[in-house]
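>>> Sequence first, predicted model second:
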Amino acid sequence: MTTWFTAADCDLDDFRAVCEQKTELSDYPHAADVVDNVLIYPGSLPDTREIQGELIRALRDGPGIVVFTGAFEPEVVDRATAVFASIIEEQKASGVRGGDHFAKPGANDRVWGALDKFALRDPAAFAAYYDNATLALICRAWLGLGYQVTSQVNVVNPGGQAQVAHRDYHLGFMSQEQALRYPAHIHALSPVLTLQGAVAHVDMPIETGPTLYLPHSQKYPAGYIAFHQPEFTSYFNEHHVQLPLKKGDAAFFNPALFHGAGTNRSSDVRRMANLLQVSSGFGRAMETVDRAAVVRALYPVLRDFGGSVENVIAASAEGYAFPTNLDRDQPIDGLAPPTQADLVRRAVAEKWEASRFEEALRSYETAHTG
């Protein structure tokens, strides 16, 4: 069994063999149809172990994506759309230019942290929207209990270009160099830590650029390395599928599935989707640690430390960029902003004065609070 992936492990022929499998409707008795290898389900299914098991198989061993037709009532979607549109207009009026993980900053309209903004602005509309049995069913199936919902609204305007094909959070938000530092079993773990979803807030015919998918690609073990390589991008561009959606339809997919938003070739449709990223409740440490206080206390020692500064930083500082407030800490210069550990590392290397380190640490803390 492979313990570490390398770029040499990414073989396009092997990838092709995985992606060119066929989705058989007979294997999924509760599905209504298969379209372009994607399973289509009705938006009202009972929450049973049998159906949960089928959805797990679909996301893990099958095409990696399911679409629920009519999952959200159009009237409920329209109430949420009005809230999101008002937030976007306020952002524009204030000069906010949204960054994006996999597209040019400013090309699309984004609402980062849309979950709490929605709840605070219109709690009744929020409750109506998230009182959704389909969402609860797929989240419980893939993640179990205690899952955590986050939401980012994405509007791809007419002329907005397609995203680069990618996998998603966690390892999908890393460069190839970063992903190579994680052992193979972490590559296998990452897809079961989150669930990706998209709720259509307008009708999305093909010309508006609904999301591009490569069914079955989530099963390629080295995919978090492969999606960075041009030959895999080319294969995706030639073989992806794209399904039109109606307002209220919802797609959910394994975060390891190769995908990307499509180009909006329409002249007048602002394609709005509520992108749901749902995380496992297990993605947390056992104890809370005031890491800012820890590194503040350690910094005078680390500036002239005779041992391994890196080992001490790893044991004390926050080494992961997320969660963060993406309004204040946008991914403009890369897939993820610098970590607290990066800040300490730089300060020690450049021998900052304590006052400069304190100011930078406070800025970091502000960016990582709600």
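Received, thanks.
>>> make it CA atoms for all contacts and neighbour counts henceforth
Will do.
>>> first to last residue in stretch 191-210, what's the distance?
Distance across stretch 191-210, first residue to last, is 22 Å (Cα to Cα, to the nearest Å).
>>> which secondary structure element contains G197?
strand 194-200 (DSSP states H and E).
>>> Just the residues contacting the helix or strand following that strand, thanks.
Using DSSP H and E, the helix or strand that follows strand 194-200 in sequence is strand 212-213. Contacts to strand 212-213, defined as Cα atoms under 8 Å, 6 or more residues apart in numbering, come from residues H240, V241, Q242, L243, L257, F258, H259, G260, A261, G262.
>>> Tabulate those residues (CSV), appending secondary structure.
Output for the contacts of strand 212-213, formatted as CSV (DSSP: H, G, I helix; E, B strand; the rest coil):
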residue, secondary structure
H240, coil
V241, strand
Q242, strand
L243, coil
L257, coil
F258, coil
H259, strand
G260, strand
A261, coil
G262, coil
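>>> ok, those residues vs L120, which is closest?
Nearest to L120 among the contacts of strand 212-213, counting by Cα to Cα, is A261 at 28.3 Å.
>>> Now do the contacts for that closest one.
A261 neighbours (Cα under 8 Å, 6+ apart): A162, Q163, G209, P210, T211, L212.
>>> Then G64?
A58, P215, H216, S217, Q218, F253, N254, L257.
>>> Let me have those residues in CSV, extended by neighbour count.
Formatted as CSV, the contacts of G64 follow (neighbours: other Cα atoms under 10 Å):
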residue, neighbour count
A58, 22
P215, 30
H216, 30
S217, 26
Q218, 28
F253, 27
N254, 28
L257, 29
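>>> Identify those among those residues that sit within helices.
Those of these mapping onto helices are A58, per DSSP state H.
>>> nearest to Y320, of the contacts of G64?
For the contacts of G64, the nearest to Y320 is N254 (22.0 Å; Cα to Cα).
>>> dump the residue contacts of the closest one.
Listed by Cα under 8 Å, 6+ apart, the contact set of N254 reads L59, R60, G64, I65, P191, V192, T194, L195, Q196, Q218.
>>> if we go to 7 Å?
Neighbour list for N254: L59, G64, I65, P191, L195, Q196, Q218 [criterion: Cα atoms under 7 Å, 6 or more residues apart in numbering].
>>> And those residues, which is closest to W112?
Q196 (15.4 Å).
>>> how many neighbours does that closest one have?
22 (other Cα atoms under 10 Å).
>>> quick one on the thing from earlier: narrow the contacts of strand 212-213 to just the buried residues.
H240, V241, Q242, L243, L257, F258, H259, G260, A261, G262 (16 or more other Cα atoms under 10 Å).
>>> Dump the contacts of G64 into CSV; add distance to E89 as well.
Below are the contacts of G64 laid out as CSV (distance: Cα to Cα, whole Å):
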residue, distance to E89
A58, 38
P215, 36
H216, 38
S217, 37
Q218, 36
F253, 30
N254, 32
L257, 32
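>>> let's bring in a second model and compare:
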Amino acid sequence: MSVASAPGRAWLSEQDCDLDSLRALVARTTGLADYPGASSVESNVLVYDGERLRSARDRRAVRAELVRALSDGPGIVVVRGAFPEPEVVDRVTAVFEALIAEQQAAGATAGDHFAAPGANDRVWNALEKTALYDPEAFADYYANEVLALLATAWLGPGYQITSQVNVVNPGGAGQTAHRDYHLGFLSDAMAAAYPAHVHRLSPVLTLQGAVAHCAMPVESGPTLYLPYSQRYEPGYLAWRRPEFQEYFAAHHVQLPLAKGDAVFFSPALFHAAGANRTTDLRRTANLLQISSAFGRAMESVDREAVANAVFPVLLRRAAAGASEEWLENVIAASAEGYPFPTNLDSDPPVAGLAPPSQADLVRRALRERWRPGRLRAELRTASERRES
């Protein structure tokens, strides 16, 4: 993946976050002639026709072009008519509305990554919930050829789809510019702990998508994008900085969408949901996060059991003066250090972008000198929160 980086740099830091470098990267014009499968360029974004993609004979050439568009190109493609049958979209929209009504009747308020809880109507794990609520509608919807084409182009076979419904109600505020999962959900300090090559790797582990379930004129706040910003290597450390937020606010683009249109983009692209300035339109999108088959360990390990077994040793060694580095190494080898995947209904990102991991819980238990029984109970409760 082509990105801006200092030659030979193994680690990135805040000192690498230079706005002029981002400006130079995004000051490009997308040429339609460079992407023969595209139908047009709008606001520097490549626009494809869904029927043309579905009928393409050379699927391999189309996939290659889409990869180039998402990596070295603007980092985003819009597919007009990606879901060409309105009744299929409407059936799934009806499921979403029923799920939201059930949540509201139960008094549940879904947390949100980049907005205050309750500001929007969210349905976490909408993929599973839709399949259980209406499997026929689920099958007709996810049989979509364009979705499969984009997913296999970026990730290859064996990909995994998750989805989250986001309804931004009239008057709903927009988001701040950000990058997405994986590194985009970590704090600056945590992101900086990963070497530079992982910053390059993170964007190719997932593909972001959004399907419009209603007409989305610009005033309803369809997503804002900064084309080519996915190529900026220090972006996971830069997106929170005020000067980058200000630049995004001044230079983003925004495209209206029709019901059934879809957008696919690199998770490293700077983007943000827009503000819904309408008085009567509930802007409804099915947000797709499609993950690589490779984001898994080779063996299944009951890390909860391992952490419980090792914790008394950690307590004894800490009392005996073991170094923080020694303790941390043992925690890393025993407890799950990453908070995902989780059930965002019962384990929501209310206190930040991610809930605590197993390792975070063990660190707290060691710091506060919990008894092993308390850690065992807390780990079990946390595990139950993560279950679907």
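Perfect, thanks for sending it. Computed from a predicted structure; not experimentally measured.
>>> residue contacts, E219 of the second structure?
Contacts of E219 of the second structure by Cα under 7 Å, 6+ apart are N276, R277, T278.
>>> Which one of the residues you listed sits in the busiest neighbourhood?
Busiest of the contacts of E219 of the second structure [other Cα under 10 Å] is N276, holding 24 neighbours.
>>> what stretch of the first structure does stretch 14-24 of the second structure fall on?
Aligned using TM-score structural alignment, stretch 14-24 of the second structure spans residues 7-17 in the first structure.
>>> Could you do stretch 214-232 of the second structure as well?
Mapped onto the first structure using TM-score structural alignment, stretch 214-232 of the second structure spans residues 202-220.
>>> buried set for the longest helix along the second structure?
For the second structure, the longest helix by residue count, based on DSSP H, is helix 86-105. Using 16+ other Cα under 10 Å as the test for burial, helix 86-105 of the second structure gives V88, V89, D90, R91, V92, T93, V95, F96, E97, L99, I100, Q103.
>>> Same question for stretch 238-255 of the second structure.
Neighbour-count burial for stretch 238-255 of the second structure [16+ other Cα under 10 Å]: A238, W239, R240, F244, Q245, F248, A249, H252, V253, Q254, L255.
>>> now, the most widely separated pair of those residues?
The widest separation within these (Cα to Cα) is 24.6 Å, between A238 and L255.
>>> ok, back up a step: of the contacts of G64 of the first structure, which is the nearest to N37 of the first structure?
Closest to N37 of the first structure, out of all of those and judged by Cα to Cα, is P215, at 6.4 Å.
>>> Surely the closest one and V66 touch.
No - assessed by Cα atoms under 7 Å, P215 of the first structure is found out of contact with V66, at 9.9 Å.
>>> mind listing the strands for the stretch 1-150 of the first structure?
For the stretch 1-150 of the first structure, the strands defined by DSSP state E, counting those that start in this stretch occupy 33-35, 38-42, 65-69, 109-111, 148-156.
>>> ok, back up a step: any idea which of the contacts of strand 212-213 of the first structure is the one closest to D33 of the first structure?
For those, the nearest to D33 of the first structure is L243 (12.8 Å; Cα to Cα).
>>> what sits against the alignment partner in the second structure of the closest one?
Aligning on TM-score structural alignment places L243 of the first structure opposite L255 in the second structure. L255 of the second structure is in contact with V218, P222, counting by Cα under 7 Å, 6+ apart.
>>> and L255 of the second structure, how far is that from W239 of the second structure?
Distance, L255 of the second structure to W239 of the second structure, by Cα to Cα: 22 Å.
>>> Who are the contact partners of S292 of the second structure?
Per Cα under 7 Å, 6+ apart, neighbours of S292 of the second structure: L155, Y159, Q160, L205, T206.
>>> out of those residues, who's nearest V301 of the second structure?
Using Cα to Cα, the contacts of S292 of the second structure come closest to V301 of the second structure at Q160, 20.7 Å.
>>> What residues does the alignment partner in the first structure of that closest one make contact with?
The pairwise alignment with the first structure assigns Q160 of the second structure to Q148, based on TM-score structural alignment. Neighbour list for Q148 of the first structure: V278, S279, S280, G281 [criterion: Cα under 7 Å, 6+ apart].
>>> can you list those in CSV and add distance to R167 of the first structure and secondary structure?
Shown next, in CSV, are the contacts of Q148 of the first structure (distance: Cα to Cα, whole Å; DSSP: H, G, I helix; E, B strand; the rest coil):
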residue, distance to R167 of the first structure, secondary structure
V278, 15, strand
S279, 15, strand
S280, 17, coil
G281, 21, coil
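>>> got JSON lines for the residues you listed, with distance to W112 of the first structure too?
Shown next, in JSON lines, are those (distance: Cα to Cα, whole Å):
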{"residue": "V278", "distance to W112 of the first structure": "15"}
{"residue": "S279", "distance to W112 of the first structure": "16"}
{"residue": "S280", "distance to W112 of the first structure": "20"}
{"residue": "G281", "distance to W112 of the first structure": "21"}
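>>> Those, buried ones only, as a PyMOL selection?
Here is the PyMOL command that picks out the buried ones among the contacts of Q148 of the first structure, judged by 16+ other Cα under 10 Å:
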select buried, resi 278+279+280
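>>> how do the contacts of Q148 of the first structure look in the second structure, which are kept?
Shared with the second structure under both residues aligned by TM-score structural alignment, their matches' Cα atoms under 7 Å, the contacts from these are V278, S279, S280, G281.
>>> And for the first one, nearest residue in space, chain neighbours not counted?
This means V278 of the first structure. Spatially, and ignoring its direct neighbours in sequence, V278 of the first structure is nearest to V149 (4.4 Å; Cα to Cα, 6 or more residues apart in numbering).
>>> List the residues that contact that neighbour.
Going by Cα under 7 Å, 6+ apart, V149 of the first structure touches L276, Q277, V278, S279.
>>> Helix or strand for D360 of the second structure, just tell me which one.
Judged by DSSP H and E, D360 of the second structure forms part of helix 358-367.
>>> so that helix corresponds to what in the first structure?
Per the alignment by TM-score structural alignment, helix 358-367 of the second structure matches residues 340-349 in the first structure.
>>> ok, average deviation of that stretch from the second structure?
With mean Cα distance after the TM-score superposition for the first structure, stretch 340-349 of the first structure departs from the second structure by a mean of 0.6 Å once superposed.
>>> How far does that stretch sit from its chain's centre?
27 Å (Cα atoms, centre = their mean, to the nearest Å).
>>> Can you list the neighbours in contact with that stretch?
Against stretch 340-349 of the first structure from outside (Cα under 7 Å, 6+ apart): L302, R303, I313, A317, E318, G319, F357.
>>> Can you show me the helices along the first structure?
Counting by DSSP H, the helices of the first structure are 12-19, 49-60, 74-93, 114-121, 123-130, 133-143, 176-179, 184-189, 223-226, 230-239, 291-302, 309-316, 340-350, 354-367.
>>> That concludes my questions; thank you for your assistance.
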